[in-house]
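>>> got a sequence here, can you model it:
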Amino acid sequence: MQGWTRKNGHVVAELSQQEAAVIRGLVGQIKDMLTARAAEAPQDELAELTGIRTGPTAPPEDRVLARLLPDFYRHDPTTGETDEEQAGAAGAMRSLHEPGLLEAKTGVAELVLETCPPAGGRVRLTGDQADSWLAALNDVRLALGTALDVEEDMPEDLPEDDLRREHLGVYQWLTWVQDSLVNALIG
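Okay, the predicted model is just below:
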């Protein structure tokens, strides 16, 4: 991949078969995780009557999924203090808003899977499609960064015996792909 460019109102890139496979594979995994979480939503008769969807009140136990679906209130990990005003409000907020968040995240993942050619080749995106790609790439990077314990002060090149070494290269490449897409959109 040479990077994203702007041509005739579209954002364009050429992906090799391997690059397309990496993007499709990782985005597909994120979509599967989010779809499984959506299936955990409680069946609520009142919600079915009113059309108001509800989701789980507890955050995901999986730390990668928890990173993609964070709490709606901030918690200080050191002191345990929160900006939550009433006990249980975090669960109520999650129940109300997580279904929409899941729908948005799976929607952008589906768009990437639809527009990324399985065998590689040209990707030609409208501005809205490019925004969806940015959101999906961000989700993949958040998930991969969480799984790899990526930190700000982490060296760019890990020792040969570090099992995260190969995956860190994928994380760094996705960072470059996302940055190239942002630059094409604003340039």
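
>>> from here on, just use CA atoms for contacts and neighbour counts.
Noted.

>>> skipping its backbone neighbours, what lies nearest Val112 in space?
Excluding its sequence neighbours, the residue lying closest to Val112 (Cα to Cα, 6 or more residues apart in numbering) is Trp133, at 5.9 Å.

>>> count of residues packed around that neighbour?
24 (other Cα atoms under 10 Å).

>>> so when I look at it, I'm seeing a helix, right?
Yes - according to DSSP: H, G, I helix; E, B strand; the rest coil, Trp133 belongs to a helix.

>>> ok, it touching Gly107?
No - between Trp133 and Gly107 there is no contact under Cα atoms under 8 Å: 10.5 Å.

>>> quick check: which element contains the most centrally placed residue in the chain?
The centre of the chain sits closest to Asp139, judged by Cα atoms, centre = their mean, with a distance of 1.4 Å. In this structure, Asp139 sits in helix 127-147 according to DSSP states H and E.

>>> what helices or strands is the host helix or strand of Ala90 leaning on?
Element membership of Ala90 [criterion: DSSP H and E] is helix 89-115. When contacts are defined as 3 or more Cα pairs under 8 Å, 6 or more residues apart in numbering; DSSP states H and E, helix 89-115 packs onto helix 17-39, strand 121-125, helix 127-147.

>>> here's the other one to compare against:
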Amino acid sequence: MRAFKRRRGMYAARLDTDERDVIAALVADVAELLGAGRLETRDPQAVVAGDGSPRMRIEPLPPPSDPAVRRLLPDASRDDPEIAEEFRRLTEDDLRAGKIERLTRLWDALTTPVEGWRADAFVVAPQDAQDVAAAITDLRLVLAERLGIRTDEQAERLYDALLDAPQAEVEQADEILDPAARRYLVAVYGALSWLQESLVDLMLHDLRAPGRPADQ
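Predicted coordinates:
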């Protein structure tokens, strides 16, 4: 895996086949958690976010039962259940659709070769970078929930445990994941965090210097 760099007017990282497959599978899993069908088998002509017609949900919508989905679709208010319920009723369908659409675009970018670029290039147009970064955030939120990560300090402790004793049991936050699965998820979480940081750094640099040439 290589960090994002400016290349030919685009943001380009490098992912080998295994890295690409791992991230694409995670993207498909998170999209499915949000209510999408499996991205691998979807109709390519289908409109993921709906037909664009306005909708108004009438009935109340309960919070998601899966804690990971609740991290993606949090309550608008922790103190007022009525406000949280009403906000969820009015906004959750559109929020889900927007997240699924961004994840679908990310999955397509990971699984579709870009003409004129090397096979391991993961290419993001500057105008799409914000959506890609947002989709990666959703992947990291789901992994963080599965790993019991709430703070940067907890993430750092998991990284340290992985580096210091890769074959030892990583600190358990629950009894659902076995040590090997936790090590795997920690490694993926760390890689996604690093990849996203390199993309966001480029975005921020371009915001500070809008006249800077796109190529280095």
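
>>> can you pull the TM-score for these?
The TM-score (TM-score structural alignment, normalised by the length of the first structure) is 0.79; 165 aligned residues with a Cα RMSD of 2.2 Å.

>>> re the thing from before, run a quick neighbour tally on the residue nearest to the residue nearest to the centre of the first structure when sequence neighbours are not counted.
Excluding its sequence neighbours, the residue lying closest to Asp139 of the first structure (Cα to Cα, 6+ apart) is Leu68, at 6.6 Å. Number of residues near Leu68 of the first structure (other Cα under 10 Å) recorded here: 21.

>>> and if you look at Pro159 of the first structure?
By other Cα under 10 Å, 9 other residues sit near Pro159 of the first structure.

>>> and it, how close does it get to Arg165 of the first structure?
Computed as Cα to Cα, to the nearest Å, the Pro159 of the first structure to Arg165 of the first structure distance reads 7 Å.

>>> and what of Arg53 of the first structure?
Arg53 of the first structure sits 41 Å away from Arg165 of the first structure, taking Cα to Cα as the criterion.

>>> where in the second structure does the helix holding Ala90 of the first structure fall?
Residues 83-109 of the second structure are where helix 89-115 of the first structure lands when matched by TM-score structural alignment.

>>> follow-up on the earlier one: tell me which of Arg53 and Arg165 of the first structure has more neighbours.
Taking other Cα under 10 Å, Arg53 of the first structure and Arg165 do not tie; Arg53 has more neighbours (19 against 15).

>>> can you tell me the closest non-neighbouring residue to Arg20 of the second structure?
Distances taken as Cα to Cα, 6+ apart place Leu110 nearest to Arg20 of the second structure, at 6.2 Å, with adjacent residues excluded.

>>> with Val124 of the second structure instead?
Nearest residue to Val124 of the second structure in three dimensions, chain neighbours excluded: Tyr11, at 5.1 Å (Cα to Cα, 6+ apart).

>>> the one you found belongs to a helix?
No - using three-state DSSP, the assignment for Tyr11 of the second structure is strand, not a helix.
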